[in-house]
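Colleague: Pasting the sequence and the predicted coordinates here, then a few questions.
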Amino acid sequence: MEKPDDNQNKTNREIGNAGLFADDIVFSDTEKILFEEDLQENRTANRDGLMDGNPADRYSATKKLNQGGMKAIWEVDDHRTARKVAMALIQDSKIASEDDIDSFLYEARLTANLQHPNIIPIYDIALDENGNPYFTMKSLKGETLGEIIRQLSNNNQEYRLRYTNTRLLAVFLKVCNAIDYAHTKGVIHLDLKPSNVNIGDFGDVQVLDWGLSTLITHLNEYDGEPVSWQSMDDVSLENGQTLTRYLERTAKRREFKNVVGGTPGYMSPEQAQGVPSDIDFQTDVYMLGAMLYEILTYHCPLEGATVKEVLQKTVRGDFPPPGKCSPELRIPPALAAIAMKAMATDPADRYPNVAAMIRDIHSFQDGFATIAENPTFITHATLLVKRHKLAVSLIATTLAIIAVVLAQSFSSIKNSERVAIDALAELKQKNDYIEATAQKVAPDYLDLMMQQEKDYDFKEAEQSLDTGLAFDPSLETGWLKKGKMLLCQQKFSDAWNILSGSHGQPVQKDPAAILLAEKYKGEEPVPDAEIPQLIREFKTSNLGSGIPRLFYHLNRSPFDPETHFPAIAESLKLLNPKLENLNFEWAQGTGRGWKIDISGNPELDDISPLCGLDINSLNAAGIGTPDLKLLSGDGLRELNLADTQLNHLFELDQLSGLTALYISGTGIRNLSNIVRYPKLSSLDISGIEGLAISQQLIWCRSLKLLTVSNAFRNDPIIRTLARRGVIIIYSNN
């Protein structure tokens, strides 16, 4: 392929994001061409560098491997490298149009840029002397996942011994990793199914057939009509055949094709309805869920007598849960829940990305509850028992011994008296071992609680602490933490009962905490006017680390705003002694939320009094360097952090529901994490020195208004957003 002209923009487009992606990714020359319009305006010119003479001088065909659509795959000998490779070319029986050739080259170039261990590598792309395109790739051995599932469905015992659920799940995770990687490059596969996954003889896994894949940036440009089921009454497809050729009749150019294709039975509801603007990365999540469903049940999730029937079932979500489809296979409920969540009819109910689905599968593999299960306390307890089988086995053994001893004792007390004594001694020994095992586990839960407390996950921290104390009631530091936790909840009587040791368990002494609990005992809860004084006493009692939890519970409880917000303002002054004049304003927001203005306070570094407060809109422009993790992401929609010392977007990861974000004049340089906010409609990034405009801005599908500095007036990404209809405001900052 020819290098871009000198007058083209040579700036690398980077996708660097430590939070969402595994590493920094730099777009290659080929990817730049795929993003730029001149590829479509002068298609023939882009082929000049692909002329490679007569391929017969380098390759000799040995056998045909496969064919479908307009493409045929041959196994050929590569004389230069002395190896066998696979060659894809347009079938001799097909008369290739210019669009067909563009489509063929588009697939080759797109796949060539997806360099991942589980994506088939492309070796060469060229045109022969007659201008016919071809590309070579790795020649695969082994069999497809679809063929393996068919053998398992036919009860082939050799396959059932070789391909256990554990091994198939490992294969599926490799597929997920490949698709997660492709998504970081902006590529959606759109035709994921078991027959497009090859498993080699030595365990290597390859995701095949990227012919329907497209860049997400092209979905907004599709100008075909949505699919009509009425037009499909006479459509008949072979097993596994896609709808692509049928749908291509409404498309004008290659990048506008294949975006609503797919394979009935695996394609998502938004594909089935044929509306490209609804297609997103979660479309692939749905198809991964369908693949996992078939791995678990040996059946395609959606089947029907006609294509129209299958598509209608897809849109309705009309398919049985895996456990009901194949009850004889004893499918783990957690994996069934993961498949069902991934295949939710509404994309908002699916996993937000493939990485989240991978994390849930890893949780299942490690013996923990998955998000898809909506786990209850019983679920967590059951899994805890499974993770500590030795202790549970000892308890069961002990109970069995007791039953045996009692039975023998009642039958012959005199003859078995010695046996009973020996058994009780053994029982005591085993109980001591069980107690020691539980005591070893308990500190781990205490460590987990402390980490959750630092991350302001207060509910989870309390559950972890209670579990640790249940395993080891003699954990002195644990009871001290429990007492301090009750102080933060203003349960002073209960806190005094524990901190003083009146509850009957050993506790590490903290005289200052005991005195504070005793002083306020019987005064629960403290009136708003006395909250600042309580904060002073928390600080003098060395309980300052508990202030965020204190306000979390205060702000989550019902309160009178006329007295509560003045108490918050006084507390902010108390916690920020360098403040001379505090600007603090509040107003009623939407629902039960609030609009808070703390702007213009450059010395404001501690915003603990806002922890747990239901805030709709927060104006924090020009404040100091507070810990932004204190802000709750439940209802916060508008956030102004202009002219602050914010340096990284990942500090706001918990605020995924933001619709308006103003970060002008901050220290942010990289906008790659902007995809964390899918609902973002208004963004101000003006006045930021050294800012790199990220390609991820194009993926913000809800963006309507963007404010940038004049320096970016001619930036290609900004121009692309403007063509899409985003209002661009250029600032002199």
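Modeller: That came through, no problem.
Colleague: Only C-alpha atoms from now on, for both contacts and neighbour counts.
Modeller: Fine.
Colleague: name the helices or strands packed onto the helix ranked longest in the chain?
Modeller: Longest helix of the chain, by residue count under DSSP state H: helix 417-454. The contact analysis (3 or more CA pairs under 8 Å, 6 or more residues apart in numbering; DSSP states H and E) places helix 417-454 against helix 389-411, helix 458-471.
Colleague: which stretch among the ones you listed comes nearest Val285?
Modeller: With respect to Val285, and counting by CA to CA, the nearest of those is helix 458-471 at 28.3 Å.
Colleague: Report the angle between the helix or strand that comes right after the closest one and helix 417-454.
Modeller: Using DSSP states H and E, the helix or strand that follows helix 458-471 in sequence is helix 476-488. Between helix 476-488 and helix 417-454, the angle formed by their directions is 50 degrees, by axes from the mean of the first three to the mean of the last three CA atoms, to 10 degrees.
Colleague: what angle separates helix 476-488 from helix 458-471?
Modeller: Compare the direction of helix 476-488 with that of helix 458-471 by the same axes, to 10 degrees and you get 140 degrees.
Colleague: May I have the residues that are in contact with the residue lying closest to Glu453 once chain neighbours are set aside?
Modeller: Once flanking residues are discounted, Glu453 sits nearest to Ala461: 5.7 Å by CA to CA, 6 or more residues apart in numbering. Listed by CA atoms under 8 Å, 6 or more residues apart in numbering, the contact set of Ala461 reads 448-453.
Colleague: just Asn258 next, same as before
Modeller: Neighbouring residues of Asn258 by CA under 8 Å, 6+ apart: 211-214, 244, 247-248.
Colleague: quick check, nearest of the residues you listed to Ile125?
Modeller: So of these, ranked by how close each gets to Ile125 (CA to CA), first place is Gly211, at 15.0 Å.
Colleague: try this one side by side with the last:
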Amino acid sequence: MPWLSDNLLKHLQSVVEAPDLGATKYRLLEKFAAGGMGTIYLAEDTQLQRRVALKVVHTPETAHALSVRMLREARVIAQLEHPGIVPVHDVGELPDGRVFYVMKLVQGQRLDEYVRHELELPERLRIFQKACEAVAFAHSHGVLHRDLKPENIMVGVFGEVLVMDWGLAKVLSEDAKIVDCESWIVDRAASTQLSTTNNQQPATGNQHQTQHGTVLGTPAYMSPEQKRGEIEQLDQRTDVYALGAILAFLLNPSAAGLAQAQLENNKASASTSLALAKLRAPKQLLAVCTKAMAEDKAQRYESAQALAADVERFLNGLTVSSYQENPFEILWRWIRKFQFMILLVLVYLLVRILLFFWFRP
């Protein structure tokens, strides 16, 4: 048997995995990215003559379960028409049975890459607010993301912010026009994510419910109830916790030890407080992070909107709800907010004093 090089094997594998788009209006251009569930290809819509992103399950052998999950992901995104959520253009099935869906091609950088540039704190906070707006919109439609992290937020070339990868989304509202197929969710096989702690699928009962004890998400940004697999306890405050962790990351991107500190300590509240205390950031924003990442979800912000509102208050020089200022801090914040007017008054008084002594007889 002739020996095959690694490069040749990789090429043969890519050929086998490449989707056959002959029966569609799309023309395959190149492989764009790969994840635990499927591969994203750069493709061309031959009718509209535009480039799009086409996502398809890796191989036909795993098509059944993952195709159901991918179809569900497409349906979730299709119900969330928001500038901060990538729109789905089309969905279909390949001759080998694999489901694919087509979405807008996003050109930009992931948030964890984008913040490597020298960004001022207000710019980072504005990006965070836009992400909160998209998440709040999803919550208003009864959808939890459950896998919020910097890697799943894209910043476009024109400053647009988009929340990506809704593959682990959970539908809460009963009237949502989405089929909840969570029993089909499988291990994403990503090094930064937890695999399921109970791999046996139920033989009886409702097949559209995730089993208790199933852990889905990225550990560093998962709330305590999500880590414990308490599916019935998940609500919008679960995503608020992840947003708080993202905010902590944005406050000091070079000190990415917050997530790791949480992973190495089973006591979420203790490790979170310890890690936040080490961040160099305004006390008000650290208090916002602490509240968003409270171990008890009842102590967190009620919504992503409330979290974003506190960040907006900080940007506007106002007090935030999560931090009790002392009199000196109130005075200093007031001086910083009106520093220009205070400077004008001081200059005016100085000129009056100089004129008084100059024309003094």
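Modeller: Everything's here; your move. The structure presented is a predicted model; accordingly, all values stated were derived computationally and were not measured.
Colleague: Tell me how the two chains score on TM-score.
Modeller: The TM-score (TM-score structural alignment, normalised by the length of structure 2) is 0.80; 325 aligned residues with a CA RMSD of 3.2 Å.
Colleague: about what we covered before: can I get the helices and strands packed on helix 417-454 of structure 1 in TSV including distance to Asp102 of structure 1?
Modeller: Shown next, in TSV, are those (distance: least, CA to CA, whole Å):
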stretch	distance to Asp102 of structure 1
helix 389-411	59
helix 458-471	54
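Colleague: Which of those helices sits closest to Asp128 of structure 1?
Modeller: helix 458-471 (63.7 Å).
Colleague: What range does the closest one cover in structure 2?
Modeller: Alignment of helix 458-471 of structure 1 against structure 2: no match, by TM-score structural alignment.
Colleague: Same question for that helix: list its buried residues.
Modeller: Using 16 or more other CA atoms under 10 Å as the test for burial, helix 458-471 of structure 1 gives 458, 461-462, 464-469, 471.
Colleague: same deal with stretch 36-47 of structure 2?
Modeller: Of the residues in stretch 36-47 of structure 2, 37-45 count as buried by neighbour count, 16+ other CA under 10 Å.
Colleague: same question, stretch 58-72 of structure 1
Modeller: By neighbour count on 16+ other CA under 10 Å, the buried set for stretch 58-72 of structure 1 is 59, 70-72.
Colleague: same thing with stretch 168-180 of structure 1?
Modeller: Going by neighbour count (16+ other CA under 10 Å), the buried part of stretch 168-180 of structure 1 is 168-169, 171-180.
Colleague: can you list the residues you listed in TSV and add secondary structure and distance to Asp102 of structure 1?
Modeller: TSV is the format used below for these (DSSP: H, G, I helix; E, B strand; the rest coil; distance: CA to CA, whole Å):
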residue	secondary structure	distance to Asp102 of structure 1
Leu168	helix	37
Leu169	helix	37
Val171	helix	33
Phe172	helix	32
Leu173	helix	33
Lys174	helix	30
Val175	helix	28
Cys176	helix	29
Asn177	helix	29
Ala178	helix	25
Ile179	helix	24
Asp180	helix	26
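Colleague: Same list, those, but as CSV with distance to Leu390 of structure 1 please.
Modeller: Below are the buried residues of stretch 168-180 of structure 1 laid out as CSV (distance: CA to CA, whole Å):
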residue, distance to Leu390 of structure 1
Leu168, 28
Leu169, 26
Val171, 30
Phe172, 31
Leu173, 30
Lys174, 32
Val175, 35
Cys176, 34
Asn177, 34
Ala178, 38
Ile179, 39
Asp180, 37
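Colleague: ok, which pair from those residues is furthest apart?
Modeller: Put simply, by CA to CA the two of the buried residues of stretch 168-180 of structure 1 set farthest apart are Leu168 and Asp180, 18.3 Å from each other.
Colleague: in which helix or strand would I find the spatially most central residue of structure 2?
Modeller: With distances taken as CA atoms, centre = their mean, the residue of structure 2 nearest its centroid is Leu148 (3.2 Å). Of the helices and strands defined by DSSP H and E, none includes Leu148 of structure 2.
Colleague: Tell me the spacing between it and Leu243 of structure 2.
Modeller: Noted for Leu148 of structure 2: a distance of 7 Å to Leu243 of structure 2, by CA to CA, to the nearest Å.
Colleague: picking up where we left off before, out of the buried residues of helix 458-471 of structure 1, which is nearest to Pro443 of structure 1?
Modeller: Among the buried residues of helix 458-471 of structure 1, Gly468 lies closest to Pro443 of structure 1 (CA to CA), at 6.7 Å.
Colleague: which residues does Ile295 of structure 1 contact?
Modeller: Taking CA under 8 Å, 6+ apart as the criterion, Ile295 of structure 1 is in contact with 149, 168.
Colleague: Repeat that for Ala495 of structure 1.
Modeller: The neighbours of Ala495 of structure 1, taking CA under 8 Å, 6+ apart as the test, are 482-487, 517.
Colleague: Just give the nearest non-adjacent residue to it, would you?
Modeller: Leaving aside its chain neighbours, Ala495 of structure 1 sits nearest to Gly483 (4.6 Å; criterion: CA to CA, 6+ apart).
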